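Model the following, please.
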Amino acid sequence: MAELDLSSDVVALTAALCDIESVSRDEGGIADAVEAALRALPHLDVTRFGHTVVARTDLGREERVVLAGHLDTVPLTDPPNLPTRREMVDGEEVLYGRGTVDMKGGVAVQLRIAHEVREPARDLTFVFYEAEEIEERYNGLKHLAADHPELLAADLAVLLEPTNAEVEGGCKGTMRVEVSTKGIAAHSARPWNGHNAIHDMHDILRRLADYEERAVEVDGLTYHEALQAVGIEGGIAGNVIPDRCTVRINYRFAPDRSGEEALAHLHSVFPEHELRVTDLAEGARPGLDRPAAQTFVEALAVPVGPKEGWTDVARFAALGIPAVNFGPGDPNLAHHDEERCPVAQLVAAEAAMLRWLA
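Predicted coordinates:
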């Protein structure tokens, strides 16, 4: 079994975590290493569910905070982008390798805090979960929230996903729907015998092109909505008038709307059409008006903005826990063949969290 030295610096610990391959559904080795390292710390109570590890302090503090991060990565490249390596790029030292951004740098920060902060000012819950990068049904945080929500109870949750070491509050919701038009099939040489469903799609596409997306302030952060066609299908052959055309639409909605309200809005945009919902994930308000969140932002003293995508902070919001994203790494380099994180950013993220907790 691989061993982790939590007393090592955050960069070396990130490299050690990355060098334990943990592609989704194969997190057993890294979960074993994380569990063993945490069980060696007497101030923590450690439990494990599958390949999800939870460690908690129980000091009777007035406030509790969850620090969460996933253990899995997307598949390696060919040839593999492991083991990790350190290089100088434009005068800056960088750590290369799968997981350096998404998100073993954040996991290393969690583990360093677990090792270094034995008497935190607020009780801490550390969550290291499996299967974030694949289908939701495997997601370890989802199962933990459903089966053991008491372990996630807190005044604030911090998901250490990559944010360039800046705070990103909450997240937008996402909904995918399909809209179809119906026609009558016929030979393309005699189109008057049929009705072209693709031509009828013009009105739907025009509404999407003309749609004015909202910019919405929620708890002091401005989220930019997006309504876009992301796919279209129609026609069965080059000599057949298509009798059906379907466009797939993705709506990224601000966290002031619930999924139900988002769907109602789409019905107002396409009142004459039936909408088939194929995917829905609720957004999360940042909760920056909560005292715990305000203290976090003040202590870190880094830029604060909205999370324009979707992350697992929404699972905490569903439990009534305000949640923010904060972690090292440029999210634009997540899953990249040349995935890499500046060494200085790993160090800065750890320092910022220690300012808050210690």
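
Please count neighbours and contacts with C-alpha atoms only from this point.
Fine.

Tell me which residues are up against whichever strand or helix holds Asp203.
For Asp203, the host element (DSSP states H and E) is helix 202-210. With contacts defined as C-alpha atoms under 8 Å, 6 or more residues apart in numbering, helix 202-210 is touched by 227-229, 269-270.

Please give the structure of this sequence too, so both can be compared:
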Amino acid sequence: MSSDVPVLTRELVSIPSHEDEGSAGDFIEAWLREHADGDVTRDGTGNVLARKGDPTGPTLALVGHHDVVPPADEQAKNGEYLVEERGGRLYSRGTADMKGAVAAAMCAFRDASDLDGELVFASFVGEESGGVGARYAIENGFVPDYAIVGEGSTNYSKPGVTDVVVAHKGRRGSTITARGTASHASEPEAGENAIYRACEAVDLVREFEAPAAEVLGNRLSGSVAVTEIGGGSAMNVIPERCTVTVDERTVPGERAPLERVGELEGVEWAVDQDLPPMRCSDEGFAEGVLAAAREAQEGSPELVAKPHATDAGWLAEAGVACVICGASEPGEAHTKEESVSIEVLERCYQIYREAAERII
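Okay, the predicted model is just below:
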């Protein structure tokens, strides 16, 4: 057990990082320089990275992020996040998503030994803003052989167990814009109704079957849904413009053919956000992390899938064999009562260290 993990979690969680991750990054960098035997760097966007071991061997990265979503009013006071311990759990913004796992990874990086390859610690900025830090790191050459991303995987297969996620959905958000010609509503035939054109596009979207995928025994089912619509300027004017927002949950492989709506007259389609899904590309690596997870707990963890997009999607897209393993439980992240189990933080430390020593 590493009693440093809950203490380190409290210190890291108390540092605000919803508007500016700089102070949290400073803390992580300083702690690693003082406590860990490795090469610590800070890249141009604020990511903190540390390396140790043999760079000529396989590379395993322990990956997290130190930005958070804004705290609720009751989670902050005088410019600091409030941290409370009760019932064996730490309560505060960022405990679950995901500074607790970052602290566990920091301690595992420090303590892992007998490595035949290179162990990397990476804490990214901007995960909550679409993977800003992960994309910057990848564009600048961060492509380890393997990565364990410390997002939530606890209580997925059953209560009390920290599982290993081998796949997750992505998200593609897009906008359909229908254009027409305005006219007075008393003479609708003099114009082209953009709302009618948008409705044709919506009808087409409703016909699409969202793709599904199977990854190491886990089935992921995507979805496509119209979530917003807006158009028109007055009750007596035929509208010349109408927009429709589409939320698509993607899976590894094929996607819904949304580009087909652009073939309709007067209709355009544009992608606003595209967070990639994740599929573990190396079954042996997944089984190795699962073995480490079994060693660290009494329960029976499984290889599972997750509905939410994470930085693992960017890494997998770049060719990294990824899994997700972390302390957060479903429903904890981004809530007013966000919390994490201290026992599970300790468990994650053991999983990360054991996996590092097994795999590299």
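
Can you tell me the residue that sits opposite Glu213 of the first structure in the second structure?
Correspondence of Glu213 of the first structure to the second structure, assessed by TM-score structural alignment: Ala210.

That match is in contact with Pro252, isn't it?
No - using C-alpha atoms under 8 Å as the test, Ala210 of the second structure is too far from Pro252 to be in contact (11.8 Å).

Settle it for me: which of these two has more neighbours?
The residue with more neighbours, out of Ala210 of the second structure and Pro252, is Pro252; 23 against 19, by other C-alpha atoms under 10 Å.

That one maps to what in the first structure?
Pro252 of the second structure maps onto Pro255 of the first structure when the alignment is built from TM-score structural alignment.

Its match belongs to a strand, doesn't it?
No - counting by DSSP: H, G, I helix; E, B strand; the rest coil, one finds Pro255 of the first structure to be coil, located in no strand.

What residues sit buried inside the helix or strand hosting Ala349 of the first structure?
Assignment of secondary structure by DSSP H and E places Ala349 of the first structure within helix 343-357. Judged by neighbour count using 16 or more other C-alpha atoms under 10 Å, the buried positions of helix 343-357 of the first structure are 343, 345-347, 349-354, 356-357.

what does Lys104 of the first structure align to in the second structure?
With TM-score structural alignment as the criterion, Lys104 of the first structure matches Lys99.

Its match contacts Val7, doesn't it?
No - contact between Lys99 of the second structure and Val7 fails when scored by C-alpha under 8 Å: they sit 11.8 Å apart.

circling back: so which of the contacts of helix 202-210 of the first structure are in strands?
Applying DSSP state E to these, the entries found in strands are 227-229.

And the helices in the first structure?
10-18, 28-39, 104-116, 140-147, 197-200, 202-210, 259-269, 291-300, 313-318, 343-357 (DSSP state H).

any idea which residue sits dead centre in the second structure?
For the second structure, Thr310 is the residue whose C-alpha lies nearest the centre (C-alpha atoms, centre = their mean; 1.7 Å).

Next up, the contacts around that residue.
Thr310 of the second structure makes contact with 127, 131, 151, according to C-alpha under 8 Å, 6+ apart.

ok, back up a step: distance between the helix holding Asp203 of the first structure and the chain's centre?
30 Å (C-alpha atoms, centre = their mean, to the nearest Å).

distance of Cys341 of the first structure from Glu92 of the first structure?
Using C-alpha to C-alpha, to the nearest Å, Cys341 of the first structure is found at 10 Å from Glu92 of the first structure.
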